[in-house]
Structure formats: C-alpha cells, structure tokens
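Undergrad: here you go, sequence then predicted model.
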Amino acid sequence: MIPQQQTSLSEQELLRIMQKMNELLPNLSCPMCKNSDFVIAEGYFNNPLQFKLPDLSIGGRSIPTIGIICQNCGFVSQHALKTINLLPQNLK
C-alpha cells in the first residue's frame, strides 16, 4: 500500500510562516508591481546547489525555501528557511 502524501502545508505551518514573514517584512510590497497582497506557496521549494556548470547534480546540498506570491502579478519571492529560522531542527 502506498502511503498518502501530504499535498500542502498544514494550517500550523502556514500560520508559523505567515507570522514570521509579517515580523520580518511588515511593509512588504511587490518589487514588480508595488502590490501589497501576497499568499504563501502551499509547499516548500528545494533549490539544489550546482558546483559545476553545465552539469546537473541531483541530490546533495540544497537551499530549502518558502515562497510568497504576489496576488496581482504572480511574482514569487523565495526566502531561505534557515536564514529566517524556520528550518526544522533535524535539517540544520
């Protein structure tokens, strides 16, 4: 039997991220359109680090981020979880 996978962030995770982003960026506006209405992406991004171009390495070191999305133009701003103290302890 294949276990059911979580398809989005939990309400608790979303609340924790929202509180942290409001604390760090109280006057956030989109750098593209100056709108101030954003939503949090419903999952994490995991950006793999590449040490030699044009090779593509899969696995290894990466930068986990959360995205916030402008409600007007769709601009996505990624924020490193470790830097904003949202990376779970077991991943540090």
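TA: Thanks, I have it. Residues are numbered from 1 along each chain as shown.

Undergrad: drop to CA atoms for contacts and neighbour counts, all remaining ones
TA: OK.

Undergrad: any idea how far the residue nearest the centre of the chain is from residue 35?
TA: Centroid-nearest residue in the chain, with C-alpha atoms, centre = their mean: residue 66, separated by 0.8 Å. Distance of residue 66 to residue 35, given as C-alpha to C-alpha, to the nearest Å: 19 Å.

Undergrad: below is structure B, check it against A:
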Amino acid sequence: MLSDKEKEELAKVITSKVKTFECPMCHNHSFTIIDGYLIQNLQNSINSYVIGNEPIIPSIAIVCNNCGFMSQHNLGILGMLNKKQDESK
C-alpha cells in the first residue's frame, strides 16, 4: 500500500505534467491513484514468458472514478525512481 505521503507526492508530480485530467472514455474529471505500484515485464518473444533478468517498467496507475479506465504512468519518466531508492537507504 502507498502511504499518504507517497500518494501526495505522486499526485503532485502527475499534476505538474498533466494539466487537465479528463477520462478519454467517459470525459469524467475525477481520478484515484491505485494503492500500489505496477511492474510491466518486457519480453523478447511473444511465444514465451521469462521471469527474471528481463527489463521492467515500474509505474503507477490512475483510475477514472466513473468508468474505471486506467492510465499508467512510468515512474522513471516522472522522476520518482531515484527518490524511492534514496528513501530506502
């Protein structure tokens, strides 16, 4: 689970990058940050799945409060990866 502090920081960073939030499906303007991180594994083949030693894309998702549409945001692009590593030291 994300702490309130983490959610506030993520919301601050996302709103600094995305000026207007509107769901592309239902045009709602209310979103919630999912309470955890998503990890996308990059795979070299569509015919097999490898676990470990594959690049990953850590991200967070925001969800439309009306229709449930999810929008994922890359933590590296948002500048949040180094902050997480620094806090764990």
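TA: Right, received. Where do you want to start? Small disclaimer: the values here were computed from a predicted structure and weren't measured.

Undergrad: one step back: the residue nearest to the centre of the first structure matches what in the second structure?
TA: Mapped onto the second structure by TM-score structural alignment, residue 66 of the first structure lines up with residue 60.

Undergrad: was I right to think its match contacts residue 14?
TA: No: judged on C-alpha atoms under 8 Å, residue 60 of the second structure makes no contact with residue 14 at a distance of 10.2 Å.

Undergrad: now do the strands in the second structure.
TA: Under the criterion DSSP state E, the second structure contains strands at 31-33, 38-41, 56-64, 70-74.

Undergrad: of those, which is nearest residue 86 of the second structure?
TA: Taking C-alpha to C-alpha, strand 56-64 is the member of the strands of the second structure nearest to residue 86 of the second structure, at 16.0 Å.

Undergrad: any buried residues in the closest one, and which?
TA: 58, 59, 60, 61, 62, 63, 64 (16 or more other C-alpha atoms under 10 Å).

Undergrad: stretch 17-26 of the second structure too?
TA: Result for stretch 17-26 of the second structure [16+ other C-alpha under 10 Å]: buried residues residue 23.
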